[in-house]
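Asker: Next input, structure requested:
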Amino acid sequence: MQENNQKETKNTYNPKEIEDKFYKIWEENGFFEIEGNKEIQKEGKKFCIMLPPPNVTGSLHIGHALNHTLIDIITRYKRMDGYKTLWQAGLDHAGIATQNVVEKQLLEQGIKKEDLGREEFVKKVWEWKEKSGGTILKQMRKLGSSPAWSRSRFTMDEGLQESVKEAFVELYNKGHIVQGKYLVNWCTHDGALSDIEVDYKENNGKLYYLRYFLEDSKEFIVVATTRPETYFGDTAVMVNPNDEKYKHLIGKNVILPIINRKVKIIADLHVDMEFGTGAVKVTPAHDVNDYEVGKRHNLEQIVAFDKYGILNENATEFQGLERLEAREIIIKKLESLGFVEKIEDYKNQVGHCYRCGNVVEPYISKQWFLKKEVVKSAIDKINKDESNFYPPQWKNNYNAWMKELRDWCISRQLWWGHKIPVFYCKCKHQWASKTTPTNCPKCGGNEIHQDPDVLDTWFSSALWPFSTLGWGNGDIGKNTLWNESDLREFYPNSLMITGFDILFFWVARMLMMGEFFLKELPFPDIYLHALVRDEHGQKMSKSKGNVVDPLNLIDTYSADVLRFTLAILCAQGRDVRMSQSQLEISKNFTNKLYNATNFLLLNCEQFPNLQDIEIKTELGKYMLEVFSKTTKEVRSNLEQYRFNDGANTLYRYLWGEFCDWGIELSKANKDSIIELGAIFKESMLLLHPYMPFISEYLWHRLNKSTLEDSKESIMVKNYPSINYTDSKNYQLFELILDSIVSIRRLKTTIDLANQKIPKVYILPNAKLESKQQELFIKYVSKLSKTEEIEIVESKVSNCIADITEKVQSLIPTDSIDLSQAINKLNRQKEKTQKEIDKLNNMLKNAKFVQNAPKEVLETNQKALDEQNGKLERINEELQKLQA
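Answerer: Below you'll find the predicted structure:
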């Protein structure tokens, strides 16, 4: 094996040969499952986290990669720390998106969904789901994600369909779900949308000023509107009661152009006297504010177009035109008849469907709503800190949004999704039922039908923290991996990690549903990570051409490199700026670890477990204490979800403290190699949650084993927990390191960086015992390339010095030739002085100063200041060498 290890050191680490192979072994051996770490589970310690279920249509993007990396880090950590662990995976049926995908595929074959009918179309969707859906779950494996795959759920699987019915029926029977004609956000392609499914974008539109003539008069009032096509639904004109110019008109009637409908001029404080002319048209069926005004003034609600955005009979001659296409046609007709006062350019915010991008219309429609009162208890418990947000400022955002909460429109005009379990009888009776009835419970008749709408996708995903654990799954869950015993064990979940952008879409709704049905919030901790942007801080988009494909990054760099990069950049509350340079740093880090392993294996064939040996050498004890401090720090960071701090701590320790110092120091004491190898081997367990593949691979090399043969994985071994201190020894090695750095710096100053020098005096700030002096001299002389180290108690004359907090290093000037360093500094001084003279001449030239742009003058002045500072430092160095 020694020969094999030495042979392997000639090759570089190839993650492509390792990652797929290792992942397959992990999964086949069930290490990700609840019982995967059974041998190390500790009584009463349980951890459960839910994967934010990606859309069944989705592919892994960089936002998923960040989210899944953070979840995997904390899950692997908890699994190794002895927790009975469930990372629940699954997919969302994504009603709108999935229906759109299948509709487009059918249209390519010349088939409309209406040609098939609802039942056959839904069959086609299920067929597509089985063949093509869930690609992202396969892609997650490339990232090294470790959920309990055997327990994956789908928001439309049999059990979750039962859960959704259970929830709906209970809410319905308690009066929390109601039906009625409401003004909703309406997409002419996708139907009703909730408030948070509308994306508002700045629009360069027009403000149209229309003349509405008073009844039996040539006098007119001018109203301003951005949507003239809706005037067919006007049922009033509104002014502010405090507006002097309109007071005499309040109560009078105007006649709507072309259609000649009579409407009244009303007064309401809602009107902004500064907008337009201070008079506005009121269209209760097509505007959110007008809808509220209409209720206050008991105005009629007249709908001007149908659910597809086609103008209806109320638009008279314009019937049949699409609303947006009709706008200019209507305006031209109004202009020709003298009803347009003027048209101005106008910027405003216009809502768009978050799925298809269509302009959203406020639209009167019969829908199902979940009343906002349901959320009250969840809000109260959040403000009693029964769930904590990370970063904490998101609690304020949550509260601010909840104060403005409206009833949630939960019905969608789709064919794919959870059909609303409400039934209607010919006798006009309406009821909700978990099972499909054959007879009406009121009249006994059998002429019944189910509501045609489906539930908003977010309704089923709001139940995700407990429906996946068996809640409401009925008999279906009894003989499955998931059943109500899981609910008792894993609810509440331990933690939610998701992007801040779905705080209101999803997190707030899970809090509401969890508290309502189980009387307990679904998770005590909520970690909201920010967005992944490009290295310039720009949001990634296809139009900008700055989208990063995580699968390409994995192929180019490795999953470990991508994971570590995302983690180290992910500071709480700050966007992640993805950069090529950080990826390269992480790649170099993996090479550093690989090379450190190669060095250790050149000196020893196999390394023991840290727990199985006694650390005896002073260097071993020092590195053990460094490892102990690092372990505590990484644990603390992970417990507080400070993933980037944990990554930085690991990087600093493994690269700097172990690979740079530990290995270098071991060259002065070969007796410590086995001890350092055992510590490094244990360090791979510490690193594992962040970089699972390379840590597993290197651990096995150091252990003289293979994952393939042993089926023994570090992912189900105990996470390091060590408390070792030897302060006297630790302080000695800190002094040793400080002295080496000091001497190296001093040698660089005199241009002898890589050369061996005859003698250095060391003046430490603490007294060293004789044995300590012996160790000190041994390590410092070896690593600083100094023939003789003499420890002194006072400063020695005729020396050049370097002073740190812990030590003064003194090189006697009579033992070295300083002429080369002095000549080099004099050349730098001469060059710097010439640059200073040049800049001074420019800045003293009155003509140049008068004509040069301000920024040029500022740049030159800054350059002059820098050169003066450089000259001062050169003179200081010369003074030291010539003293």
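
Asker: alpha carbons only for contacts and neighbour counts from here, please
Answerer: OK.

Asker: Isn't residue 649 up against residue 634?
Answerer: Yes - using Cα atoms under 8 Å, residue 649 makes contact with residue 634 at a distance of 6.6 Å.

Asker: biggest strand in this structure by residues?
Answerer: Identified as the longest strand of the chain according to DSSP state E is strand 198-214.

Asker: When residue 649 and residue 634 are compared, which one has more neighbours?
Answerer: residue 634 (21 against 17; other Cα atoms under 10 Å).

Asker: and this one, so I can compare the two:
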Amino acid sequence: MQNDSGKNPQEEQNSKAQNTYQPKEVESAYYKFCEEAGYFEINGNQGIQKAGKRFCIMLPPPNVTGSLHIGHALNHTLIDIIVRYKRMDGFKTLWQPGLDHAGIATQNVVEKQLLAQGIKKEELGREKFIQKVWEWKEKSGGMILNQMRKLGSSPAWSRARFTMDTGLQNAVKEAFVKLYDEGLIIQGKYMVNWCTHDGALSDVEVEYKENKGKLYYLRYFLKDSKDCVVVATTRPETYFGDSAVMVNPSDSRFSHLVGKKVILPLLNREIPIIADSHVDMEFGTGAVKVTPAHDTNDYEVGKRHNLEQIVVFDKYGILNENAGEFAGIERLEAREQIIKRLESLGFVEKIEDYQNKTGHCYRCGNIVEPYISKQWFLKKEAAQKAIAKINANESNFFPAQWKNNYNAWMRELRDWCISRQLWWGHRIPVFYCDSCGGQFASVESPKVCKHCGSEAVRQDSDVLDTWFSSALWPFSTLGFGNGKWGEGEVWQTTDLEEFYPNSLLITGFDILFFWVARMLMMGEHFLSKLPYPDIYLHALVRDEFGNKMSKSKGNIVDPLEKIEEYSADVLRFTLAILCAQGRDVKLVPNQLEISKNFTNKLYNACNFLLLNEKKFPNLSELKGIKTPLGKYLAQLLSQNITEVRGYLESYRFNDGASTLYRFLWGEFCDWGIELNKADKDSIVELGAIFKEAMKLLHPFMPFISDYLWHKLDGSTLEQSGSIMVQEYPNFAYQDTENFATFELILDSIVSIRRAKATIDLANQKIAKAYVNARIPESMRELFVRYVCKLAKVESLEIVEAKIPNCIVDITEKLETYLPTAEIDLAPIIARLSKQAQKTQKEIDKLEGMLKNEKFLANAPKNVLETNQQALEEQRQKLAKITKELEALRG
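Answerer: This is a model prediction of the structure:
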């Protein structure tokens, strides 16, 4: 493969930047090569696939209107880590990509574009409008899928699906018709959540927000009396639909009024006073109005007391003829006018400020109204088997506590309103006959009525809730709807047999009820199995202070900007290392810098290795590991492979990233390369170990790991292919005595360096040092050689007792002694004594301030805390200096 310069990606990198890593060029070139080579597809790793190993994961389909935000970046990073790991581990792997048609959002986008041209959708008609939506989708939709490539996501792009694809439309029709025929989908007039802009909403599509409103106390006069009952309401515009006034049967204040009637202001309509235990005697006056057509609780009360349902505004929120003189006014705009009119006639007792929570449409933000409307519903009984199987642990939640949240919500489950008053979406496959009045559901569009044969057949005008088609995603993408029903009414296709149930779901906790619960229900109902054995719910990405990101706060982090600034590898590794199960991700800018420094560390380590050898073999190609340092690092690699594998299998992504960081930066790049100074013969083994470590790192940082692996391999992508289709490390090595000796070597070097630092000889070579440690006789020569070289000691003696007249440093494993006989300690003691005096003066000053009553009375709290902290730091500093002086003076 060649890029625009005529060179292959590896040659381009070698010629462009020998000394600095250029992530932009590497990432674009390597991604293009891997995609074109077909590595992301289900057989992209065919050379290392192992019989019977299958892995399938679905991309939570982003909205076709969407663009990559930081939540997507986290989700896609975690999925890609596990996918690349499984692919390298020999699994036939399907990461299924795709887009959701996003009914409300997409229709709004296209409607706005048309309105900007002075065109209303009604002027076009349904068919032409839908055509315009498809045109928009082909031109502008799906931008997010290309943005995923920037992040390094590796789904099977050739299999990308769209929830309005023909195959998926077939799946939706099949699912609907089967549920309809089973009596689980019903139509009826029910109270629903209603947005005057977007129509019917399900319960989970309503967002409740704090609202600073008013509580209006209205006088309802008793029939044929000057006495009145005062009722409190937050929505006076609905009083035109009142069917009763209600009191609690236990409320003695009103017991004498039950059964009497009041007259509605302005309308002069009589309504009864009823008693019902639903009333909260502490709210308002204890008497409330009952509006069965416009309040969820009143709707239930109305059914119990056989009250009239009076609708006072239409689907657009415009008051109708039942509102008398206010007919034709939008319900919220009418509120102030209604109150002014009632006040002028003496019907308002008082108005108070009142704070409550009001429902808002999750899409447009409009205040949601309870509204009686004829809709289609999926009965809650459809979910019962899925609930039972979850509680039989047939699916596991990570973190485990989400199972409790799932059960809590499912216990309160209501019938799901699945119809939406839109044009864009899956049109409900129900047909009506205008001749016989019959109704039936059909996958195919019928030309005649199945009941009477008439051609006067029309289809329901509503579409299905977007979440209905998304609930089928784990199997609609695998051919459900395009195959056949087999024995036991299980849908049969090759892909379903191979990849259903899926292996894992990774998604945000915030769509547990929108999406996850519904997929569990649909998967179990149609295929008799839950779609996922494991469900990993990650938390939100917040800013560095823990605040939720929002445009209004100005704290939005654009992942594409961070990729441009740092690289995809840096962003991915940062998100992974911060993503602990059950905790929000606080995106601290400093962590991005740390991850960037990590890539530089790896790059420099690779360059160091290449200073000594032109290329390195794979670890499996070595004929045994022979050098002591090679054996030590091989055992460290072996341990870290076991740890990282364990963390990936249990979805502890942050622990996996932390382990890799510790091993590669600290154990290999710092210690391993430094220890090589004492054993130059180990360089080939170090290079082979580092190459293997790049495979271990690859799922987290796919680009730099691939690039460095090829540099060390001395090959190009075309010659050896990508690291992503190399086998994931499964290397085991152990040499207990050698390993323990190196652990003591490291401890000794640190201890001697620390002791030298106390006498200002940190970077100087000293003549003699002693180590009190248990070193096997066979390892002593090795031990002395490494410690002398790296701790800068001419002579090292291993002892079994304390040596007098020495600077002493103690660790958990050993003690080191530096003899003071040949060291002039006078200037060192003088320097430390001067430091002690200076520190004591600072302590005296701070103590004086903190004992001063005037200062304590007037100083701000934060100043007092700062001074108290400073005092504690100075005391600790003095204690350390004192300890060093005592050691020097003997």
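
Asker: hang on, the earlier thing: ok, and what's touching the longest strand of structure 1?
Answerer: The contact list for strand 198-214 of structure 1 (Cα atoms under 8 Å, 6 or more residues apart in numbering) reads 185, 219-228, 252-257, 276, 339-354, 360.

Asker: swap in stretch 103-120 of structure 2?
Answerer: Contacts of stretch 103-120 of structure 2 (Cα under 8 Å, 6+ apart): 64-65, 121, 132-133, 136, 198, 363, 422-425, 465-466.

Asker: re earlier: which bit of structure 2 covers the longest strand of structure 1?
Answerer: Aligning strand 198-214 of structure 1 against structure 2 (TM-score structural alignment) gives residues 206-222.

Asker: now that stretch: how far from the chain's centre is it?
Answerer: Here the centre of stretch 206-222 of structure 2 is set off from its chain's centre by 37 Å, with Cα atoms, centre = their mean, to the nearest Å.

Asker: Same question for stretch 112-125 of structure 2.
Answerer: Here stretch 112-125 of structure 2 is found 37 Å from its chain centre; the criterion is Cα atoms, centre = their mean.

Asker: now the contacts of stretch 103-120 of structure 2: which count as buried?
Answerer: 64-65, 121, 132-133, 136, 198, 422-425, 465-466 (16 or more other Cα atoms under 10 Å).

Asker: I'd like those as TSV, with secondary structure and distance to residue 478 of structure 2 appended.
Answerer: Putting these into TSV (DSSP: H, G, I helix; E, B strand; the rest coil; distance: Cα to Cα, whole Å) gives the following:
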residue	secondary structure	distance to residue 478 of structure 2
64	coil	20
65	coil	24
121	helix	35
132	helix	29
133	helix	26
136	helix	26
198	coil	31
422	coil	27
423	coil	27
424	coil	24
425	coil	20
465	coil	21
466	helix	19
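
Asker: from those, which is closest to residue 458 of structure 2?
Answerer: residue 423 (15.3 Å; Cα to Cα).

Asker: Could I get the contacting residues of that closest one?
Answerer: Residue 423 of structure 2 neighbours (Cα under 8 Å, 6+ apart): 107, 126, 130, 461, 462, 463.

Asker: Now do the same for it: its match in structure 1.
Answerer: In structure 1, residue 423 of structure 2 lands on residue 415 (TM-score structural alignment).

Asker: same deal with residue 646 of structure 2?
Answerer: Structural alignment (TM-score structural alignment) places residue 646 of structure 2 against residue 636 in structure 1.

Asker: what about its match, which SS state?
Answerer: Assigned by DSSP: H, G, I helix; E, B strand; the rest coil, the conformation of residue 636 of structure 1 is helix.

Asker: that older thread, post-alignment, the longest strand of structure 1 versus structure 2, mean distance?
Answerer: With mean Cα distance after the TM-score superposition for structure 1, strand 198-214 of structure 1 departs from structure 2 by a mean of 0.5 Å once superposed.
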